[in-house]
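J.: Show me how the following folds:
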Amino acid sequence: MKNIVRPIAPDNLAAPGGHYSHATVANGFVFVSGQLPIAPGGGKLTEASFEEQTRQVLDNVKVALVAAGSGIDRLVQVRVYLDAIENWPAFNTLYAEWAGDARPARAIVPTGPLHFGFKVEVEAVALA
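T.: Purely as a prediction, here's the structure:
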């Protein structure tokens, strides 16, 4: 039997800026592409504070998960890219509020400058 990969394109997220889907569903998993601090209407939050950018990114991840039939409580792994490791404590606080009781595996990767000068990007894997 051939496995099917189903792309997810939520109406309430800005269109992807490249050749990818916001998420895909395959073999009972949801794979969420790296989400940037881009508002649903397409506005890039480049000048926003780290906290505002983080909230938007986490909102985008949640929207993609829900559109794929999943949710925060079904997260398996989260990868976080930060422009500076000094932003880790603030990210961790906001992430803990967002994730609630969910405690998926997680990696924090300090990267230096991100695309468009953003400060944070998050990708995730969850159960469908």
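J.: Only C-alpha atoms from now on, for both contacts and neighbour counts.
T.: OK.
J.: hmm, who's touching stretch 34-51?
T.: 12-15, 22, 53-54, 56-58, 60-61, 87, 90-91, 94, 116-124 (C-alpha atoms under 8 Å, 6 or more residues apart in numbering).
J.: Next, the structure of the following sequence, for comparison with the previous one:
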Amino acid sequence: MNKKLINPPELFDGAVYGMSQATIETQSGLVFLSGQIDSQRQSETKQSVEGQMRKALANLTIALENAGSSIDKLLQVRIYIRGEFGEYLEALTPILANFFGESRPAMTGIGVASLASPEILVEVEAIAFC
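T.: Here you go, the predicted structure:
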């Protein structure tokens, strides 16, 4: 197995934590994307789940493109929401439907008690192919 590490300059540099934004398994072309959050280089966050979802999806796009992939090549997506996922489903459905379009990857929504910091309300991780 050979892997290629992807760390776009536009995204958080996780090297200090021992992580990359994406890893490509070069033989199969599978792309494993770390959880994307509403994180800018200054760690500013929006206060709404909807706002954070939009930014996390934008960051997911950056990671995908830097890995030589795209939204159309997504295979699986996991969405983590602080709290009860179902409470946000109505508000998030149009955002997700618009973002994923006809790609329609397998998707799981998970409500969690906490994420990396108290300000983070949404995290999106994925698997795609190149």
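J.: Just give the TM-score of the two.
T.: The TM-score (TM-score structural alignment, normalised by the length of structure 1) is 0.90; 124 aligned residues with a C-alpha RMSD of 1.4 Å.
J.: who's in contact with Ala113 of structure 2?
T.: Arg82, Gly83.
J.: roughly how far apart are it and Ile62 of structure 2?
T.: Going from Ala113 of structure 2 to Ile62 of structure 2 by C-alpha to C-alpha, to the nearest Å gives 27 Å.
J.: Do a quick rundown of the helices in structure 2.
T.: Ranges of helices within structure 2 are 49-66, 89-100, based on DSSP state H.
J.: To Ser28 of structure 2, which of those lies closest?
T.: helix 49-66 (15.9 Å; C-alpha to C-alpha).
J.: count of neighbours near the closest residue to Gly35 of structure 2 other than its chain neighbours?
T.: Counting by C-alpha to C-alpha, 6 or more residues apart in numbering, Gly35 of structure 2 lies nearest to Glu125, which is 4.1 Å off, once chain neighbours are set aside. Using other C-alpha atoms under 10 Å, Glu125 of structure 2 has 20 neighbouring residues.
J.: in terms of contact, does Glu125 of structure 2 touch Ile79 like I think?
T.: Yes - counting by C-alpha atoms under 8 Å, Glu125 of structure 2 does reach Ile79; the two are 6.7 Å apart.
J.: Which position in structure 2 pairs with Asp11 of structure 1?
T.: By TM-score structural alignment, Asp11 of structure 1 lines up with Pro9 in structure 2.
J.: so what corresponds to the residue nearest to Gly35 of structure 2 in structure 1?
T.: Per TM-score structural alignment, the equivalent position to Glu125 of structure 2 in structure 1 is Glu123.
J.: ok so, going back, and the helices of structure 2 as JSON lines, adding mean neighbour count and distance to Lys3 of structure 2?
T.: Below are the helices of structure 2 laid out as JSON lines (neighbours: other C-alpha atoms under 10 Å; distance: least, C-alpha to C-alpha, whole Å):
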{"stretch": "helix 49-66", "mean neighbour count": "20", "distance to Lys3 of structure 2": "14"}
{"stretch": "helix 89-100", "mean neighbour count": "13", "distance to Lys3 of structure 2": "27"}
